[in-house]
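*Asks:* I'll drop the sequence and a predicted model, then ask my questions.
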Amino acid sequence: MPIAGTRARSVVGFLIFCELASGFTQGFYPPLLKDFAIHLGVTDADITWFLTVQTLAAAVCVPLLSKLGDIFGHRRLLRIAIVSVLVGTLITALVPSYPVVLAGRVLVGPLAVWLPLEIALVHNRITGDQARKAIGFLVTFLTGGAILGTFAAGGISLISPDITITMLAPVVLVLVSAYAVFFKVPESSSRTATRIDYLGFAGIAVFMIAALIGLRNAGTAGFLAPSTLVLLGVAVVVFALWVVWELRSAAPAVDVRLVVSRRVGPIYLAALCFGMVMFGAQAPISTFLGSRTEVEGYGFSASAGVISLVIGSITILATVGAAIFSFLAARIGIRTVLLSGAVLSAVGNFLVLPLHGSLAGYLVAAVVQGLGYGLLLGALPARLAELAPADSTGIATGVYNSLRTLGGSLAGAIFAAMLGAALVPGTTHSSIGGYIAIWTFCGAAFVVCFLALLFLPRGDSAADAPETAAAAAH
């Protein structure tokens, strides 16, 4: 039953705070990794697993918890996910043992399923343009929270007498989110009447873990390293067997036919391409900006502050784009917004090719990129929620999130290989040709994204989408 008026705004407001807390938590830890490594007495190489473990845990739990939300209730699973994150952040802050901290990071993994479950709650209770606006605000506060968390980490660490106290900051926001979800957010009404495909979910977990670890290894050891080939080979074999199983299952974990259908397939392909650039290109941005012209022959000798300014500018503009997409969709249609986002993203990445010689030119390209990313950040999950069957919104958006993560890992490995292939003999840096290849790849990824989105259904009515999606599922 849709909620109207003040109650709807109140519910969305509480969910928006949850996404602010989610973004804050995600943005808070990376700037503190060096200090935390010293606190725990581990090496720089060891501390990289602090983020990797959470990514792997998210890859496993997002599809499962999203589907369980469709079956047992999205608020119920959101409560479980929030309690898990709360315990994980407490362990991270209070237990000075790295193995135990890594176990806590596993418990933080369900942070990635908050947004899919919240989108399902919104779309189950609010219809039409209001649902689009609500989803836009969720994404806006997620990215805004990440920015806030990044700056807060630096500010709190300066005034905090102890790293343990500093690390308690995310706990406060997660605790308030738990109160909101336990006492202020109503349960969704739609349910998927089905049994749980345990083998299907196990297949997803094995595939994602093998693929992500394999791609991480490819970024350091190379794609042809025996360990990389074994892991990626396992991922390919498991994925193939999983697809066969899902196609034959009466109640699959993921409806493969729907995923590759013209109705939602273009969104999933766009999500993969988007994730490759949005999450995979951050390291090349940093290394290029920090390169020294007198040594490498390119770059701006940028300090960490300048690099943060550029990356932060992209993120801030992405936040703006996510905030305004629903207003644009109401005037020009959400399909046009999606296509515009893909075009701006492609143009922004291709602009780096002629403008990379000056920092001002690079910033111009970053502005265009950020606006394009923001339109896609907001419009892709919103349109997916409209087109997916009403009783499968959770798993639909969960798969979307997983594909973005997988795309980022894939691109990270590809970009590392590109820079490795362009390594200047006798040095530790790559030639400018490696970066040109990366920028070309990123622009081409958004061209593919644009072409995929051309195949989306032309109907732009947010009110009609759930009915057409339900009809298509039968």
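*Replies:* Ah, there it is.
*Asks:* switch to C-alpha atoms for all contacts and neighbour counts from now on
*Replies:* Noted.
*Asks:* the helices in the stretch 351-474 of the chain, which residues?
*Replies:* Under the criterion DSSP state H, counting those that start in this stretch, helices of the stretch 351-474 of the chain are mapped to 359-387, 393-421, 432-453, 465-473.
*Asks:* the ones you listed: which one's closest to residue 342?
*Replies:* Taking Cα to Cα as the criterion, residue 342 comes closest to helix 432-453 out of the helices of the stretch 351-474 of the chain, the separation being 5.3 Å.
*Asks:* who touches the closest one?
*Replies:* 266-267, 269-271, 273-274, 276-277, 284, 288, 297-298, 335, 338-339, 342-343, 345-350, 352-353, 415, 418-422 (Cα atoms under 8 Å, 6 or more residues apart in numbering).
*Asks:* are any of the residues you listed buried, and if so which?
*Replies:* Neighbour-count burial (16 or more other Cα atoms under 10 Å) applied to these gives 266-267, 269-271, 273-274, 276-277, 284, 288, 298, 335, 338-339, 342-343, 345-350, 352-353, 415, 418-420, 422.
*Asks:* ok now do residue 473, which residues does it touch?
*Replies:* Residue 473 touches 258, 389, counting by Cα under 8 Å, 6+ apart.
*Asks:* again, but for residue 141
*Replies:* Here residue 141 is in contact with 16, 17, 19, 20, 23, 319 (Cα under 8 Å, 6+ apart).
*Asks:* now neighbour count, distance to residue 191 and secondary structure too, for the residues you listed, in CSV please.
*Replies:* Converted to CSV, the contacts of residue 141 look like this (neighbours: other Cα atoms under 10 Å; distance: Cα to Cα, whole Å; DSSP: H, G, I helix; E, B strand; the rest coil):
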residue, neighbour count, distance to residue 191, secondary structure
16, 24, 23, helix
17, 20, 25, helix
19, 28, 24, helix
20, 28, 27, helix
23, 26, 28, helix
319, 28, 32, helix
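*Asks:* hold the first one in mind and look at this next one:
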Amino acid sequence: MYELKGFFMAAPNPNGVLVALATTVFGYSLMQTVVVPALGLLTRELGTTRTWSAWILSAFLLSSAVLTPLLGRLGDLYGKRRVMIGVLVAYAIGMAGAALAQDIGQLIAARVVQGSALAVVPLSMAILRETLARERLPFAMGLVSGIVGAGAGAGLVVGGLLADHLSWRYLFVLGALLALTSLLMVSRWVPESRHRATGRLDLPGAALLGSSLVAVLLGLTQGPAWGWTSVRVLGLFALGALLLAALLAVERARSDALVDVGELADRPMLATHLAALLFGAGSYFFYLAMPLFAQQRGGVGFGASITVAGLLMLPGMLAIIPAGMAIGRMSAALGPRWPLAGGFLLFVAGSALLAFGHTAEWQHLVFYAVIGAGSGLVMGSLPKLIADIVPLTRTGTANGINNIARTVGGVIGSQLAAALIASSTSGSAAGVPDSAFTTLFWLGAAAAVIGVAISPLAVRRTPVLA
């Protein structure tokens, strides 16, 4: 890739780097969920079925899972700024393609291209670690991590507003504008990498990792439609396991492996990835349950609009940012293990409160704000813990795999929630019963309880300094 001089080659500015990366991550996280409120509208206007419209989300998810660790590794090898610029260009093209899509096939293809944008999160963490002074790093990582969650919540509100009042195409016009803005800011303020990994791109490892993730995630996303015990779903899970075994065998023999098997077997790293998976699963119980409860009419629910349903979750999403920014001070005062454990404890408390009481709007606003504060601590802790575990030259790759663990957890959580909701309404026209929502909130609490238990295992007693 070429680099423009002058405006695009300003001297490194730590504040500018942080603003550029925060804006980039916000643009990605907003567009991650902005289509959720519009799925019904897209199904009608594109003349398709619910099965095909579900692929608007699934295609994005699968593409993210396959591309993120590969792009993170490319950043470690060839420069994080360079790879991030390429990702943002592809993201803008994918958004433009979606805005111009004439049928569901074109829209799904555009979403596949957009899936590359998840890589901006691990790339941002790697750039922050390389660019900022060590004392500023926990604050910056907490801020950027918090924006991931807050942007996802804002996407539900923005998506509802645009779906209620404008064409669905404006969802992707907004995404294209955000991508172009991020591209200009990254080109202006983010310096090129000073530390790069050695070796070559591990294409066999990338192919095996991507194939195994596709098999497992496809089985999870299609499980409710095909049946969890169907030959196709069980076959996909078996294929995923075989490909994963082949991946581990191949990676053990490589010195420049995409997946460092020894690193994965390391207890702190394994616990960190498991914490990300549990957090992803727990979060999606609420992403599905709370908007559904708010919009349901008759029986339980508020009969709210799409916009109001999103607004009821907004305090929780806003609480993520200040909680993530507090990681540095908490770690200095209480030690490195407490922010992650404390975040999961707050998640447990908010989940339990919602399980006991969720029939009033104020309960959604207040109790989900507690969950949001816990989410901010968890999301801010994970990249900080990874920075203490891996050397500088593997930061992008390790954060990419951690984001994939959270993505897989999100798929598990969303599919468990969908299966529970479907089974609770089987043969009934009365809507989803209150008992199903209560169960989902308790499942969120259960995932967080396990997170509390494993949090002490995720801490490296002697942090890696280089």
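*Replies:* Cool, got the structure. None of these values were measured; they are calculated from a predicted model.
*Asks:* once they're superposed, tell me the TM-score.
*Replies:* After superposition, the two chains reach a TM-score (TM-score structural alignment, normalised by the length of structure 2) of 0.88; 456 aligned residues with a Cα RMSD of 2.8 Å.
*Asks:* looking at the buried ones among the contacts of helix 432-453 of structure 1, which are in helices?
*Replies:* 266-267, 269-271, 273-274, 276-277, 284, 288, 335, 338-339, 342-343, 345-350, 352-353, 415, 418-420 (DSSP state H).
*Asks:* so the residue opposite residue 325 of structure 2 in structure 1 once aligned is in which element?
*Replies:* Aligning on TM-score structural alignment places residue 325 of structure 2 opposite residue 323 in structure 1. Using DSSP states H and E, residue 323 of structure 1 maps to helix 304-332.
*Asks:* how big is the offset of that helix relative to structure 2?
*Replies:* Compared with structure 2 after fitting, helix 304-332 of structure 1 deviates on average by 2.8 Å (mean Cα distance after the TM-score superposition for structure 1).
*Asks:* what packs against that helix?
*Replies:* The helices and strands touching helix 304-332 of structure 1, judged by 3 or more Cα pairs under 8 Å, 6 or more residues apart in numbering; DSSP states H and E, are helix 128-159, helix 282-290, helix 334-355, helix 359-387.
*Asks:* could you rerun that using 7 Å?
*Replies:* Where contact means 3 or more Cα pairs under 7 Å, 6 or more residues apart in numbering; DSSP states H and E, helix 304-332 of structure 1 is packed against helix 128-159, helix 334-355, helix 359-387.
*Asks:* the second one aligns to what range in structure 2?
*Replies:* The aligned range for helix 334-355 of structure 1 in structure 2 is 336-357, by TM-score structural alignment.
*Asks:* mind listing what the most centrally placed residue in structure 2 touches?
*Replies:* Residue closest to the average C-alpha location in structure 2 (Cα atoms, centre = their mean): residue 407, at 5.5 Å. Residues near residue 407 of structure 2 by Cα atoms under 7 Å, 6 or more residues apart in numbering: residue 280.
*Asks:* same check, this time on residue 291 of structure 2
*Replies:* 309, 310.
*Asks:* that one matches what in structure 1?
*Replies:* By TM-score structural alignment, residue 291 of structure 2 lines up with residue 286.
*Asks:* export the helices and strands packed on helix 304-332 of structure 1 to CSV and tack on distance to residue 443 of structure 1?
*Replies:* CSV is the format used below for these (distance: least, Cα to Cα, whole Å):
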stretch, distance to residue 443 of structure 1
helix 128-159, 22
helix 334-355, 4
helix 359-387, 10
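*Asks:* identify whichever of the ones you listed lies nearest to residue 102 of structure 1.
*Replies:* Nearest of those (Cα to Cα): helix 128-159, 19.9 Å.
*Asks:* separation between the aligned residue in structure 2 for residue 136 of structure 1 and residue 373 of structure 2?
*Replies:* Alignment note (TM-score structural alignment): residue 136 of structure 1 maps to residue 142 of structure 2. Per Cα to Cα, to the nearest Å, residue 142 of structure 2 is found 12 Å from residue 373 of structure 2.
*Asks:* check residue 317 of structure 2 too.
*Replies:* Relative to residue 373 of structure 2, and taking Cα to Cα, residue 317 of structure 2 is found at 8 Å.
*Asks:* again with residue 464 of structure 2
*Replies:* Relative to residue 373 of structure 2, residue 464 of structure 2 is positioned 28 Å away (Cα to Cα).
*Asks:* which strands and helices sit next to the helix or strand residue 44 of structure 2 falls within?
*Replies:* Assigned by DSSP H and E, residue 44 of structure 2 belongs to helix 39-45. The criterion is 3+ Cα pairs under 7 Å, 6+ apart, and the helices and strands that helix 39-45 of structure 2 contacts are helix 50-78.
*Asks:* what sits against the counterpart of residue 410 of structure 1 in structure 2?
*Replies:* When structure 2 is aligned by TM-score structural alignment, residue 410 of structure 1 is paired with residue 412. Each residue near residue 412 of structure 2 by Cα under 7 Å, 6+ apart is listed here: 220, 281.
*Asks:* now do 10 Å
*Replies:* 217, 220, 221, 277, 278, 280, 281, 282, 284, 285, 406, 418 (Cα atoms under 10 Å, 6 or more residues apart in numbering).
*Asks:* report the buried residues of stretch 194-201 of structure 2.
*Replies:* Residues 196, 197, 201 are the ones in stretch 194-201 of structure 2 that count as buried (16+ other Cα under 10 Å).
*Asks:* quick check: end-to-end length of it?
*Replies:* Per Cα to Cα, the first residue of stretch 194-201 of structure 2 is 19 Å away from its last.
*Asks:* what residues in structure 1 pair up with it?
*Replies:* So stretch 194-201 of structure 2 is aligned with residues 189-196, judged by TM-score structural alignment.
*Asks:* show me what the matching stretch is in contact with.
*Replies:* Contacts for stretch 189-196 of structure 1 (Cα under 10 Å, 6+ apart): 1-2, 64, 67-74, 120-121, 124-125, 250-253, 389-393.
*Asks:* residues touching stretch 146-157 of structure 1, excluding its own?
*Replies:* 19-32, 35, 140-145, 158, 163, 165-167, 169-170, 308, 312, 315-316, 319.
*Asks:* now, of those, which are buried?
*Replies:* 19-32, 140-145, 163, 166-167, 169-170, 312, 315-316, 319.
*Asks:* between residue 142 and residue 373 of structure 2, tell me which one has more neighbours.
*Replies:* residue 142 (30 against 27; other Cα atoms under 10 Å).
*Asks:* so which residue of structure 1 lies furthest out from the middle?
*Replies:* Farthest-from-centroid check, structure 1 (Cα atoms, centre = their mean): residue 426, 37.5 Å.
*Asks:* how far away is it from residue 296 of structure 1?
*Replies:* Taking Cα to Cα, one finds residue 426 of structure 1 at 12 Å from residue 296 of structure 1.
*Asks:* so what does residue 247 of structure 2 match up with in structure 1?
*Replies:* Using TM-score structural alignment, the equivalent of residue 247 of structure 2 in structure 1 is residue 242.
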